[in-house]
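> Need a 3D model of the following:
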Amino acid sequence: MVPVEARLRVVIVGAGLSGIATAISAALSGHSVEVIEQAKELAEVGAGLQITPNASRLLQYWNLPASLWEAAAEPTMLTVHRYSGQVLALDSSFDKNIRTKYHAPFVDLHRVDLQQALYARSQELGVTFHLGERIEHIDFDTTTVRSVTGKIFSGDLIVAADGLWSQCREAFVGKKDEPIPTGDLAYRIVLNADQISDPDLKALVQNPEVHFWIGPGAHAVGYSLRGGQVYNIVLLVPDNLPPGVSRQAGSVDEMRQLFVGWDPILNRFLTYVTNVDKWRLMHHGEMEKWVNDTSNLVFTGDSCHPMLPYLAQGANSSLEDGAVLGLLLGNMTDKAQLPSILRLYESLRKSRGEAIVRETFKQRHDFHMEDGEEQRKRDEIFASQLGKEIKGAFPSRWTCPEVQPWLYGYDAIKEVKKAVAENPDLFSQQTTPRSFCQIL
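Purely as a prediction, here's the structure:
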């Protein structure tokens, strides 16, 4: 808990996962926090999230409500299928292996359940929320945010957590900065177990597992939510939305046609779909920096490193960002340390966030290969490791012994403790600001 003289007034723009994670972490550190959100209620549209150990350990650390874990599904198995249905990779003790390696679970959650649990915890900690307030202007000279309704929010630090279409990002770069299409779109499907009459499919829902189907230019993933009462399917396919449209209602017939000839199990699930939306997958180029020159604006989550969903790290890395930022701010002894602390946050988070973004594009490449020589070589690697302990680089990063530990083994709490120990001068009592470079 920071001393009174070092307590900041933190204004967070956006109540998505990175915004509320930052709010919790900063409030636990003793700072005063308010969150501005344009939505009138926190009932975010969305579907499932795969929460990997690098983030689930943070949810445990923040002491979120027991109801969150009751709403989770922990998959016991992870299988990668060729689009025809052939098994390419299998971890039949996935839950046990994950807990043994990382001392935290891999769980599947509905996005709304996670957001509501974070919201409840942040309110317990005294965080103030201003819902239905769309940002109109940011004044970096006075660290002030003004909403369309004319309300003014002032503090010591503005946290840009307003996502892919970030207004804070545009204010920072001084121009329109719209996200770029990736060439893919997602169909997101949520089915209730009680609407599935097929006994084999119902058993798949009620006994949580993760299944991937990978094929030419597309792939699908299915997993259970809410303790096996709900099934979440995401279909990743080439983008055919009109220019300027990021989301629209989709055609169920068109969706099914894209998967003709794929695994009958996947297609049997799709027969239960009655309506579906199409979501364009977008990204941004890398930002030069995540902290402004006056050190009163800092970026988190999709506002600075939006990710393709192919490693399920968008939500997880956003939670990491919020944890690291709030924990670093918890080591302040003087407000004059803020510029150096923000740059330390940037040094800890920027390279990792951007590396994960690059890895998602690599996973898309390996999952979306057209049938041919490259695909056959990929499948030979899969076949050579099936039923064995995987060694070396692997086409599915979900169980790759090189990539999985890098993603799942990351511990934000330990990383901050290490950074604080390595920079004792930064966190000592001081009255004049020094740059991060000077400290190092």
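
> From here on, just use CA atoms for contacts and neighbour counts.
OK.

> ranges for the strands of the stretch 151-300 of the chain?
Taking DSSP state E, counting those that start in this stretch as the criterion, the stretch 151-300 of the chain contains strands spanning 152-154, 157-160, 180-192, 210-215, 218-225, 230-238, 247-250, 276-283, 297-299.

> So which elements touch the fifth one?
Read that as strand 218-225. Applying 3 or more CA pairs under 8 Å, 6 or more residues apart in numbering; DSSP states H and E, one finds that strand 218-225 makes contact with strand 107-110, helix 199-206, strand 210-215, strand 230-238.

> one more to line up against the first:
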Amino acid sequence: MQTPVIDLKTARNRRTPNPDQIIIAGAGIAGLTLALALSARGFAVQIFEKSAVLAEAGAGIQLSPNATRLLQRLGVLDRLMPASVQPDAVCLQDGISGNTLLHLPMGKGAEERWHSPYIVCHRADLQRALLAEVRSRDNIAMQLESSVTHHRSDSQGVMVRVQYNDRIEEHHGALLVGADGVWSILRNAASDHDQARYTGSIAWRASVPISRLPASFTALLPEGKNVVAWTGSNAHLIAYPMRSGEMMNFVAVARDRKSGGRWDVEISPDAPSQNFAKDFYAWHPGIRDLVLSVGPWTPWRLFEMKRCHFLQDNRLVLIGDAAHAMTPYAAQGAAMAIEDACALAATLGEQKENWPRELAAYAKSRTRRIESVIRRGALNQLAYHAKGPVALARNLLMRNRPVEKFVAGFDWLYGFDAESK
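Here you go, the predicted model:
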């Protein structure tokens, strides 16, 4: 499959310098969402993005109602829905037997319960929808192939130094927001002690046309369009449709067998059997056939932060992976970036002298929220990778607990409104 590419060269050029503008470093999901949320509240926004093209290979994402309700308000969801799938259910199955352990209805029921849909899509489709909306806003400007490398704050605002091609530029604004990802330049410049930590696991990703799936695997799929997770000892596999249901996205999470715990060791491009497939050899034949017959599988090492780093100083805030890189076990990475952005925009009042107090409250509130999501992710990891007595206890719980109680257990997560104060 050809890698989806979003050409950013049609983005709007910089405007006349505005000392009251809010400067965003990074045009990923967090940065673009923040630009839209700030724009809706009347702020002038300048984005600096180091890339000229955004490309994502095999990167499907799940967007739960806590994210889609925010995208709806920003005018993005209507652009995204035609390329998305609204799953009928989220299913948990045993990786060896293929038996269903849990079936949680989603679809219209989820939309009615949490007042917004649960969808799955390709990351490139989300970025494309965000960019289309950004280009429609007169108070958002974007400068490409430019990287914010330094900043200096004072009581009046912030000065940023931007590397642009072969020259250095200086820009002034009221606030700087680092949305520059897990390897954030702005976070790393502020502290060399709080770097992202390699977890020792790799997410192997692939997207495959439905027509290419082996019959032994499709026989395992529950009826309808669903998000399905297969559990096993120290590994799991997730599958869901995307691209209007024409493609199936896969994420196989397994231990890194090759690097000895180092993240900077190159991952071999050999066939899956030389990398992660042995973690699935004893699984159901349909899953083993899938792992060995489809691809290419793209490795993505999993990193996490030990703690959140939202507020660096009164004029520098971090959001998304720059603030709290997390593992994917709660399927909330993109949703938390969207929440961060919209909550930040809702926090900033008209009186800039109040911003230090407002930002401190924002950082405290978001830290509590992120820590709760991380705990849920750790619980999911335990359930996905359970073995022996723990797996037996998990299966017993899922057989005997009413489905309604499992669904209600998501109310705090999916029913959350990041813009509510």
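
> Would you pull the TM-score for this pair?
TM-score for the superposed chains, counting by TM-score structural alignment, normalised by the length of structure 2: 0.86, backed by 393 aligned residues with a CA RMSD of 2.5 Å.

> Next, the buried residues of stretch 240-259 of structure 2.
240-243, 245, 247-256 (16 or more other CA atoms under 10 Å).

> which of those sit farthest apart?
Largest separation among the buried residues of stretch 240-259 of structure 2 by CA to CA: 245 and 256, giving 30.9 Å.

> returning to that earlier point: could I get the strands of the stretch 151-300 of structure 1 in CSV, plus columns for distance to residue 14 of structure 1?
Below are those laid out as CSV (distance: least, CA to CA, whole Å):
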stretch, distance to residue 14 of structure 1
strand 152-154, 13
strand 157-160, 7
strand 180-192, 21
strand 210-215, 31
strand 218-225, 26
strand 230-238, 25
strand 247-250, 20
strand 276-283, 18
strand 297-299, 11
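
> ok, the closest residue to residue 216 of structure 2 other than its chain neighbours - contacts?
In space, and not counting its chain neighbours, residue 216 of structure 2 is closest to residue 286: 4.4 Å by CA to CA, 6 or more residues apart in numbering. Contacts for residue 286 of structure 2 (CA atoms under 8 Å, 6 or more residues apart in numbering) come out as 214-220.

> And the aligned partner of residue 286 of structure 2 in structure 1, how far from residue 74 of structure 1?
When structure 1 is aligned by TM-score structural alignment, residue 286 of structure 2 is paired with residue 265. Distance from residue 265 of structure 1 to residue 74 of structure 1, counting by CA to CA, to the nearest Å: 21 Å.

> go on, residue 328 of structure 1?
31 Å.

> ok, longest helix in structure 2?
helix 355-384 (DSSP state H).

> That one: which residues count as buried?
Neighbour count says helix 355-384 of structure 2 has 355-356, 358-360, 362-363, 366-367, 369-370, 373-374, 376-378, 380-384 buried, by 16+ other CA under 10 Å.

> Structure 1: matching residues for that one?
The aligned range for helix 355-384 of structure 2 in structure 1 is 338-367, by TM-score structural alignment.

> That stretch vs structure 2, average offset?
With mean CA distance after the TM-score superposition for structure 1, stretch 338-367 of structure 1 departs from structure 2 by a mean of 1.7 Å once superposed.

> Please state the offset of that stretch from the chain centre?
In terms of CA atoms, centre = their mean, to the nearest Å, the gap separating the centre of stretch 338-367 of structure 1 from the centre of its chain is 12 Å.

> Now check structure 1 for the residue matching residue 325 of structure 2.
With TM-score structural alignment as the criterion, the equivalent of residue 325 of structure 2 in structure 1 is residue 306.

> oh sorry, the question was meant for residue 158 of structure 2
Per TM-score structural alignment, residue 158 of structure 2 is aligned with residue 143.

> mind listing what its match touches?
By CA under 8 Å, 6+ apart, the neighbours of residue 143 of structure 1 are 154-158, 296.
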